[in-house]
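Novice: Can you look at this prediction? I've put the sequence above it.
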Amino acid sequence: MSKPTILTVDDDPMVSAAISRDLRNRYGDDYLIVRASSGAQALAVLAKLALRNQPVALIAADQRMPEMTGIELLEQARGHAPGAKYLLLTAYADTDVAIKAINDIGLDYYLLKPWDPPEERLFPVVEDLLDDWRQANPDHTSDVRVIGNRWSDRSHELKTFLARNYVPYRWYDVERDSEAQRLAQLAEAMPADLPLVLIPDGDTLRSPSTLDLAGALGLRTTAQQPLYDVCIVGGGPAGLAAAVYAASEGLSTVIVEREAPGGQAGQSAAIENYLGFPKGLTGSDLAQRAVAQVSRFGAEMVLARSVIGFETRGPVHAVQVEGAAEIEARALIVATGVSYRRLDAAGLAELTGRGVYYGVSASDASQCQGDDVYLVGGANSAGQAALNLARYATNVVLIVRGASLEATMSRYLIDKIAATPNVHVRCRSEVAACRGNGHLEAITIAARDNGRVEEVPASWLFVFVGASPRTEWLGPDVLRDDKGFVVTGQELLAHDKVWRLPRAPFALESSVPGVFAAGDVRLDSMKRVASAVGEGAMSVYLVHRYLATV
């Protein structure tokens, strides 16, 4: 793969030379730095690069140029370099125009001139944009390859695991791709061996578990220390935030995550109301940034392991991990979040993973090209998924039990859905049955008002209903409500003989001293990403207070 290009565009020769020099000094080893002195010249350069199939990572353009402004250039540049990141160099007087360009042309960032010193003002911005570009444009020569059946639940499980753990992979459908058939033949694979996972410089994996796959990829699946200051169960926004704050404050920290970092939020196609990101960001992007912070501060992450129980042994909590040694910690933070509730519809359980899915990943969305897709749910997660799927599917039908979306979905999502012509909403409806031979072929939709039923052909059904907390492993000592959410703080005092210490429980503390709950798993939490992050950070503050008492 040839060096990706960074293109700078400025009509002022001194400014053009300065930004090119700064970028070349910092990024010249990995990127080709090209400069243009006008919008027209920049478009000519981009056309030449496109013909040569040379990737363009970043275009940094000055706004105030004669004949063609920076925004006008960037708008036209999309046709030559659709995946490039856009950076606008502008004066303070043009900030309103730059902010408008975020929505109008997908501007990624605007930077006020001058940018001295570049180490503080230019390079952090450029590095962030290049990180995003590299994530979206990996060098495929080192990709993992997965060979399997499109409607296999095991194939779906492995692809989801790879995608959510940021492992680039290529998918080959053994029923439709001649290359998949060739690879399967070379591996002498029997039907029971599928899916195959081919890892560069590694052994061929035959229908591996996610734990086997994680180990083959070098992901950590066991804890490294006998005792930690804090163990965090769950790697969603609350757990990741707790790990960042705990590790940055010097606490030895381990996270145990059974699937992948990010939790439900990590699968979100767009989080548009998170503070500090005016253009919004994907759940995957947020999770990846958080994981990088966790790693930077030295917290450990144990993946592909389920926690099945815990015991309190004096001042220590022992977390029991399936298939591995237990982990001991002085404090425990429960951040396991929630999972989507299973639908009760005839035939649905047999087709789960074969056209019926709980949640949706980016790879699922791209596989729906040209199909009709059905979603069940009326909350924000369903709305975000519907808009993402609409980019690929012919039609997206949102099936909602309620009379409207207003009571359960944010207004900005409702407005976007109304403005998207291939997204349709069926209120007061529910899925009554699913049918298919080997994979989903049809669903039956029932009207809740009059009981009328209608069967429609369907290959894809995504479910986004309810919230079931993952707390069964906590045992009887941790008080939970009848739905499984952890009771914390002052609410414990409303239950007789639950809290036995002379001091009051801390705000996020459970009925077991030193065991805290943060995020969606906690009773009466807000069920929003920002609040989960806040509770994760707050839990560490309370852990410090707890550790000072024992």
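Specialist: Right, received. Where do you want to start?

Novice: For the rest of this, base every contact and every neighbour count on C-alpha atoms.
Specialist: Will do.

Novice: got the buried residues for stretch 248-255?
Specialist: 248, 251-255 (16 or more other C-alpha atoms under 10 Å).

Novice: List of residues touching it?
Specialist: In this structure, residues lying in contact with stretch 248-255 by C-alpha atoms under 8 Å, 6 or more residues apart in numbering are 223, 228-235, 239, 243, 246-247, 297-302.

Novice: dropping in the other structure now:
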Amino acid sequence: MAEATDEARTVILTVDDDPAVSRAVARDLRRRYGEDYRVVRAESGAAALEALRVLKLRGTPVAVILADYRMPQMNGIEFLEAALDLFPAARRILLTAYADTNAAIDAINVVDLDHYLLKPWEPPEEKLYPVVDDLLETWRAGAARAVDVTKVVGHRWSARSSRIREFLARNQVPYRWYSSEEPEGRRLLAAAGQDGLRLPLVVTPDGTALVEPAERDLADHVGLSTTPEADFYDLVVVGGGPAGLAAAVYGASEGLRTVLVEREATGGQAGQSSRIENYLGFPDGVSGAQLTDRARRQATKFGAELLTACTVTGLDVKGAARVLRFSDGSAVSAHTVILATGVSYRQLDVPGAAGLTGRGVYYGSALTEAAACQGQEVHIVGGANSAGQAAMFLSRTARKVTLLVRAPKLATSMSYYLLQRVQDAPTITVLTDTVVEAAHGKEHLEGLTLRNRVTGSSETVDAQWMYVFIGAAPLTDWLDGTVLRDPRGFVLTGPDLTTDGRPPAGWPLDRPPYHLETNVPGVFAAGDVRAESAKRVASAVGEGAMAVMLAHRYLEQS
């Protein structure tokens, strides 16, 4: 087995099946290089390869490999050839006896051998160290330094790979993307013992390899919190969009024990926006990711607990407690709850679209895919602000952006300032009265059938990238039987619950519901999930703050 030492330093690896020789090589190397390099030794080719796989997954660089020629099962040349696949930049030395000199010379061509050393190498100051010094200098001059981030190996048209990248990006987890078809991607797959049929492969900074991970499992491995620290809180906020983050900031800053529970990633739809330009206090605009990151850091600064990849499946009323049930069977209780789950993009219900989701068809900005659109034509479905913002963002690098709008004109659904920019952009074409009838492609999107709603004529156009913004719907089915909603699923609050000034049936208190309070006392709704809300970032933030004020009022009177 290979020895384990400090992981932070670049590795020099030595392998020899003779324990005495193995220890001697490692001893001499540590004497000279031990302060700056980690020396790892192994006593078989198989053990050394396993050590290299672990180092590869951990992102630990390997500078020099020394291997004995005469080893059973796998000789030194065979080992170095296999090691070349994992660490092609590592310098390679073959340790050999005089009788095997010809084999060492042949190995120069077989495994691109850098040097061979005759045993014994005494004194090392004359025969070992000068050789290793030169090879280390060569390695330092040309080797790419490893980055201590999560690595994702996937395929360009893999829907699951796209989803994992989006999950990491939206949760502010640094990662590096490798195609399964590029050399480094293949090396990582080999190190994890994978053939590339199951993607994505995610390698965490500690070297853990996850194949096709679920979001919750991935969250646990990359340092995101998924389990509440306590069983009972003053306030539970469900949803991490602008309304939820504002509620978490104000709740925690005012002394409430606050936990925010998010199903996917904080920011909501606003967090996916490439540019928000009409938000108060940001005259030059701000990206959704920047705004989300600031709000998240602000919430944690005040002591709010943020949970990710937690799906709430039910709400129960048990006396003064409001109990939220999670999909994994666990639960958390609180005095008050703020529902800020926002809305999710509606799916494009046309033939072919569902099977191509994540493989050319995307909902929301999907900014992680934007770089791949450079120099290509992009189709955007929708005519509201989110579609316009995406069009402006993608037009910076795309060859052409075609905006497909169902309505006869944009002015009915898009803010004036954004409408002017879209119309002035030379690479944006707007097709009004146009709908998508079908999406075509096998491995990925290849074409779209478009129909003009006025003339009825249809045409099929080439397309590899389509972003869809066709409205949104609330995900509130889990509130069935507890919280009242309108026919579209939006949560009813305050005045919308009353009839002729009378509270809703079953309301237990003498007072009517507060403005943002639902039919369940102590349960409030804020932001896009609330019926008749303004559906703007600023109003969502304001409602999140106001909901906390009303929660305080409820607690004071309880």
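Specialist: Arrived safely, thanks for sending. Model, not experiment: these values are computed from the prediction.

Novice: Please state their TM-score.
Specialist: After superposition, the two chains reach a TM-score (TM-score structural alignment, normalised by the length of the first structure) of 0.73; 411 aligned residues with a C-alpha RMSD of 1.4 Å.

Novice: thinking again about what came up before, could I get the buried residues of stretch 248-255 of the first structure as TSV with distance to residue 527 of the first structure and secondary structure?
Specialist: What follows is those, written out as TSV (distance: C-alpha to C-alpha, whole Å; DSSP: H, G, I helix; E, B strand; the rest coil):
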residue	distance to residue 527 of the first structure	secondary structure
248	26	helix
251	27	coil
252	28	coil
253	25	strand
254	24	strand
255	21	strand
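
Novice: Please identify which pair of those lies farthest apart.
Specialist: By the measure C-alpha to C-alpha, 248 and 255 form the most distant pair in those, at 14.2 Å.

Novice: hmm, back to that, okay if I get the buried residues of stretch 248-255 of the first structure as CSV plus distance to residue 111 of the first structure?
Specialist: Below are those laid out as CSV (distance: C-alpha to C-alpha, whole Å):
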residue, distance to residue 111 of the first structure
248, 29
251, 37
252, 38
253, 37
254, 38
255, 36
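
Novice: before we move on, back to that, just the ones in helices from the contacts of stretch 248-255 of the first structure, please.
Specialist: Among those, the members found in helices (DSSP state H) are 239, 243, 246-247.

Novice: In three-state terms, label the equivalent of residue 275 of the first structure over in the second structure for me.
Specialist: For residue 275 of the first structure, the aligned position in the second structure is occupied by residue 280, per TM-score structural alignment. Here residue 280 of the second structure takes the coil state, with states given by DSSP: H, G, I helix; E, B strand; the rest coil.

Novice: Could you do residue 397 of the first structure as well?
Specialist: Here residue 397 of the first structure is recorded as strand under three-state DSSP.

Novice: mind listing what it touches?
Specialist: 372-375, 386, 423-426.

Novice: If we use 6 Å, what do you get?
Specialist: 374, 423-425 (C-alpha atoms under 6 Å, 6 or more residues apart in numbering).

Novice: swap in residue 187 of the second structure?
Specialist: Counting by C-alpha under 6 Å, 6+ apart, residue 187 of the second structure has contacts residue 86.

Novice: what span of the second structure lines up against the longest helix along the first structure?
Specialist: When secondary structure is assigned using DSSP H, the longest helix within the first structure turns out to be helix 529-547. Aligned by TM-score structural alignment, helix 529-547 of the first structure falls on residues 537-555 of the second structure.

Novice: quick one on the thing from earlier: which member of the buried residues of stretch 248-255 of the first structure is positioned nearest residue 174 of the first structure?
Specialist: Nearest member of those to residue 174 of the first structure, counting by C-alpha to C-alpha, is residue 255, at 36.6 Å.

Novice: Alignment lookup: the closest one to the second structure.
Specialist: Per TM-score structural alignment, residue 255 of the first structure is aligned with residue 260.

Novice: And residue 371 of the first structure, by the same measure?
Specialist: Looks like residue 371 of the first structure aligns to residue 376 there (TM-score structural alignment).

Novice: Please report how far residue 24 of the first structure lies from residue 482 of the first structure.
Specialist: To residue 482 of the first structure, residue 24 of the first structure is 61 Å away according to C-alpha to C-alpha, to the nearest Å.

Novice: Can you report how many residues lie near residue 390 of the second structure?
Specialist: When counting by other C-alpha atoms under 10 Å, one arrives at 25 neighbours for residue 390 of the second structure.

Novice: Over to the one 3 residues further on?
Specialist: The number of residues packed near residue 393 of the second structure is 18, by other C-alpha under 10 Å.

Novice: give me the element it is part of.
Specialist: Secondary structure from DSSP states H and E places residue 393 of the second structure in helix 385-394.

Novice: residues in the first structure matched by that helix, start to end?
Specialist: Going by TM-score structural alignment: helix 385-394 of the second structure matches residues 380-389.

Novice: same deal with stretch 436-443 of the second structure?
Specialist: Stretch 436-443 of the second structure covers residues 431-438 of the first structure once aligned (TM-score structural alignment).

Novice: And stretch 158-165 of the second structure, by the same measure?
Specialist: So stretch 158-165 of the second structure sits over residues 152-159 in the first structure, by TM-score structural alignment.
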